[in-house]
Structure formats: C-alpha cells, structure tokens
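Colleague: With the sequence up front, the predicted model follows.
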Amino acid sequence: NIKKGQFLAPGDMKQVVNKAKEANGGADTIMVCERGASFGYNTLVSDMRSLAIMRETHCPVVFDATHSVQQPGGQGDKSGGQREHVPVLARAAVASGIAGIFMETHPDPSKALSDGPNAWPLNKMEDLLHLLVDLDKLVKKAGFAEQTLL
C-alpha cells in the first residue's frame, strides 16, 4: 500500500507505481492510497477527483479517511484532527468507487497514544462500516458514468 505524499499530485502516482513494480519484479500486489493534500498551514484537503485519477495507475485505490482529516502540527506540539468529518469523506470516497478504505479507530480517541484527534470512535465504527458497505454495493452495481466519456 503506497500512500500518496501529501505534497504530490495524484497523477504523479503512475511513476511511483512504475518504480515500485521495477523494485518488486513487476508483481501485481500494489495498492495506492489517498490521504489528502497539504493546503496552507495545518490543513489537509481531500480532492475526490484524485481517486479517479489514481485509478489510472491500474492499482486498487484506497482512501485513508482518518489521516485525511488530520491537522499536521495543528495543536502546536502535536497534530490535531477533525474526526467529525471522517464519515463525510468516507462516504464521498466510497461513492467515487474506491477499492478499500482505511480508518483508525480507538475505544476512547481522547486517550489514544497516536492520531487520537482524527480517530473514529470504536463504538461508532460498526454503523459507519455498514453504511459504507451498502453504499459500495450500490455504486459498483450502477457503474461509473465517467468511464463512458473515455
């Protein structure tokens, strides 16, 4: 799973994948992961177009919903986060047709040793996952209208 650098354009992942395939003998075991792009100070923005662009790598595309809401350095000596936006971004990513989703969770995010501000509470995870699975089935059944333009 290769995470796109938060400074990197999604189209640049083609070259990253090519290099990785050279290194692993061409094995078809690579996934690419979107986790937002740096925007100003202490802010990441997830551009859903990047998920479609990264599909052009011909690798499964994964969306990291919790790191996408991270605020690097946003609390001075540590990173902050906006976990309330995790479900919004997760739904949008699944609606775009991603192959997988990544989310950090914790029973009590305020006590997590790492990434607590952007972790999704464990007691809310099951409901969110059921919703995302239902949405994924609907989207993949309907197909991708944008592919009719190619």
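Modeller: Thanks, I have it. Residues are numbered from 1 along each chain as shown.

Colleague: contacts and neighbour counts: CA atoms only from here.
Modeller: Noted.

Colleague: surely residue 39 meets residue 45?
Modeller: Yes - using CA atoms under 8 Å, residue 39 is in contact with residue 45, at 6.3 Å.

Colleague: Which of the two has more residues huddled nearby?
Modeller: Counting neighbours by other CA atoms under 10 Å for residue 39 and for residue 45 shows that residue 45 has the greater number, 16 against 12.

Colleague: try it against this one:
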Amino acid sequence: MEKFSVGAVTIPDETSLFFIAGPCLIEGREMAFDVASALRSIRDSENVSFIFKGSFRKANRTSAGSFTGIGDIEALEILGEIRERFDMPVLTDVHETHEVEQVAHYVDVLQIPAFLCRQSDLLRAAGSSGLCVNIKKGQFMAPEDMAMAADKVSRTGNSRVMLTERGTTFGYHNLVVDFRSIPKMGKTGYPVIYDATHSLQLPSAGKDVSGGEREYLLPMARAAVAAGVDGLFFEVHPDPEKALSDAATQLALKDFPAVVRQLQKLHACLSA
C-alpha cells in the first residue's frame, strides 16, 4: 500500500493507528475549539495522529425540522481556524460538486457521505481538488465494489484516497457490520477506516431523528482493529445528550482518551 501524507499525518502508519475525530456538526466556535484542544492534548500525550472532523453543514437529515448548521461560511472559517491554531489537518463532508472548490480552501480532506459514494461527478470533483478524499461505503454497497468508487477519484490523478466502513442496512432502522469488509476493501490497495459512530446508528429509529447504540462502540472498535483497519473514525462531543446532530451515537469527549489508549494497546499487541 502506497503511503501519503495529510498534513503531518502519515497514512497508513504500520506502527500506529490514526484517528479521525470531532463533533458531528460544527455547532459554534467555542465547542469546536474545546474539542480540538482536547484532541491535541490526547495527540501529544498518547503520541497518536488526529485528523479533526466536523461537518460544515448536514445535508442529510431525517426531518425537515432538524438543525443543519450555523451557516456554511461561518462553519468553514471555524474549520480553517482549527487547522491553523491547533496544527491539525481537518476533514469535512461535501454533498454537491459546486461545494468542492469553496470547501477545499478550508480543509485537508474531503469526505464523500455514504449515500453519495456512487455519485461519479462528485467523486471526480473531489479528486480534482488534489485533496485527500475519504469515501464512506454506502449502506447498500458491497465492500469490493468500493474499488470502483476509488477508481473514479484516482482517474483524476489523485491517489490519496481512503475507504470507510460504516455499516450495512439490515432491515428497517438498523445496520450491521460485516467485518470481512475491512480486509476486502484493503485488497483495493487503499487505507481502510472504521467509522465506530455511524456503524451503531439506528437510522430514523427515534421518530424524527436517528437513534443509536453507543454502548457497543468499544467492542465494535476493538473488532475493527483486530480485523486490520488503518484508522478509526469517532464523533465526539463535550455533552452528547445536548448535541444538535447524532446525539445518540456521539462519544463523550471525557471518555475518549481511554478509548484511544485501549485501541492503541490492542493494535500494538497485534503488530508485535
């Protein structure tokens, strides 16, 4: 697997996991800075690499009345500030081709949401930005088919691609993770990430919002490390119950250092 860099983060790193982490949605400068500051502290104390994650806008919500963001430019400027102030690469989602050029000025990684992973024009636009592209596997996609999504990006001349497992539709309002998908996607030659947050989502199961089963987060993340992921994706929030998006699955920020520490130890045991 060919290595590449995102800021100071080397992907993949055989000696260590890397983490994509941050709030589901940029709710304001103070909260986003609090999360970024905590991640920087974990990074420095545990000697791990972080990419800060925060959606500048949520384009896919269960209800028309759900909160979608504080405003595109304000949220993007906060992401840009985090990149500079905390010396940490930044990731956000893009939903339509016209967003790519504007968003690319503020971040280091463009993420393709799972529902959009087959959108050829969006994949090509993201690839043409020259930034790293993280493609989330659709809830409806076979893992081996993600090679074709990655190919749409790489044909632009951009080989900095990551693939993310986030669960597969299992009947109504439920997801299941087939951990065979991790080595299967690994055969594409691209780094594989496990999204511990959205794999435990219960889509639209909370009446007008999505539910989730956060209590299974750690055992599922352990299984992903054992299956050979290169990195892990977590949404973290200072007070998940008050989060304006994905409140049922975000991890409390205070609990995150112990999770990182345990997963790093497991990875080290498997690498020994």
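Modeller: Cool, the structure landed. Keep in mind it's a predicted model, so treat the numbers as computed, not measured.

Colleague: Show me where structure 1 has its strands.
Modeller: 2-3, 32-34, 37-38, 44-45, 61-64, 70-71, 80-81, 100-102, 105-106, 120-121 (DSSP state E).

Colleague: Can you add distance to residue 18 of structure 1 and give these back as TSV?
Modeller: Below are these laid out as TSV (distance: least, CA to CA, whole Å):
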stretch	distance to residue 18 of structure 1
strand 2-3	12
strand 32-34	12
strand 37-38	21
strand 44-45	26
strand 61-64	15
strand 70-71	29
strand 80-81	33
strand 100-102	21
strand 105-106	32
strand 120-121	33
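
Colleague: Looking at the ones you listed, which is nearest to residue 140 of structure 1?
Modeller: Closest approach to residue 140 of structure 1 among the strands of structure 1 (CA to CA): strand 100-102, 12.5 Å.

Colleague: Remind me what the closest one packs against, helices and strands.
Modeller: strand 61-64 (3 or more CA pairs under 8 Å, 6 or more residues apart in numbering; DSSP states H and E).

Colleague: Give the other helices and strands that the strand it packs on contacts.
Modeller: Strand 61-64 of structure 1 packs on strand 32-34, helix 49-55, strand 100-102, going by 3+ CA pairs under 8 Å, 6+ apart.

Colleague: whereabouts in structure 2 does the last one align?
Modeller: In this case it means strand 100-102 of structure 1. On the basis of TM-score structural alignment, strand 100-102 of structure 1 is assigned to residues 231-233 in structure 2.

Colleague: Now that stretch on structure 1. Mean distance?
Modeller: The superposed stretch 231-233 of structure 2 is, by mean CA distance after the TM-score superposition for structure 1, a mean 0.3 Å from where its aligned residues fall in structure 1.

Colleague: With stretch 220-227 of structure 2 instead?
Modeller: Averaged out, stretch 220-227 of structure 2 is 0.7 Å away (mean CA distance after the TM-score superposition for structure 1).

Colleague: Contacts for that stretch next, please.
Modeller: Here stretch 220-227 of structure 2 makes contact (CA atoms under 8 Å, 6 or more residues apart in numbering) with 179, 180, 182, 183, 194, 196, 232, 263, 266, 267, 270.

Colleague: Distance from the chain centre to stretch 78-97 of structure 1, please.
Modeller: Using CA atoms, centre = their mean, to the nearest Å, the mean C-alpha position of stretch 78-97 of structure 1 is found 8 Å from that of the whole chain.

Colleague: buried ones in that stretch?
Modeller: For stretch 78-97 of structure 1, a neighbour-count test (16 or more other CA atoms under 10 Å) marks 79-83, 86-87, 89-97 as buried.

Colleague: before we move on, the earlier item: need the helices and strands packed on strand 61-64 of structure 1 in a markdown table with mean neighbour count and distance to residue 10 of structure 1, can you?
Modeller: Shown next, in a markdown table, are those (neighbours: other CA atoms under 10 Å; distance: least, CA to CA, whole Å):
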| stretch | mean neighbour count | distance to residue 10 of structure 1 |
| --- | --- | --- |
| strand 32-34 | 26 | 8 |
| helix 49-55 | 19 | 5 |
| strand 100-102 | 16 | 17 |
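
Colleague: Name the residue most distant from the centre of structure 1?
Modeller: Distance to the chain centre peaks in structure 1 at residue 25, reaching 26.4 Å (criterion: CA atoms, centre = their mean).

Colleague: Now do the contacts for that one.
Modeller: No contacts exist for residue 25 of structure 1 under CA under 8 Å, 6+ apart.
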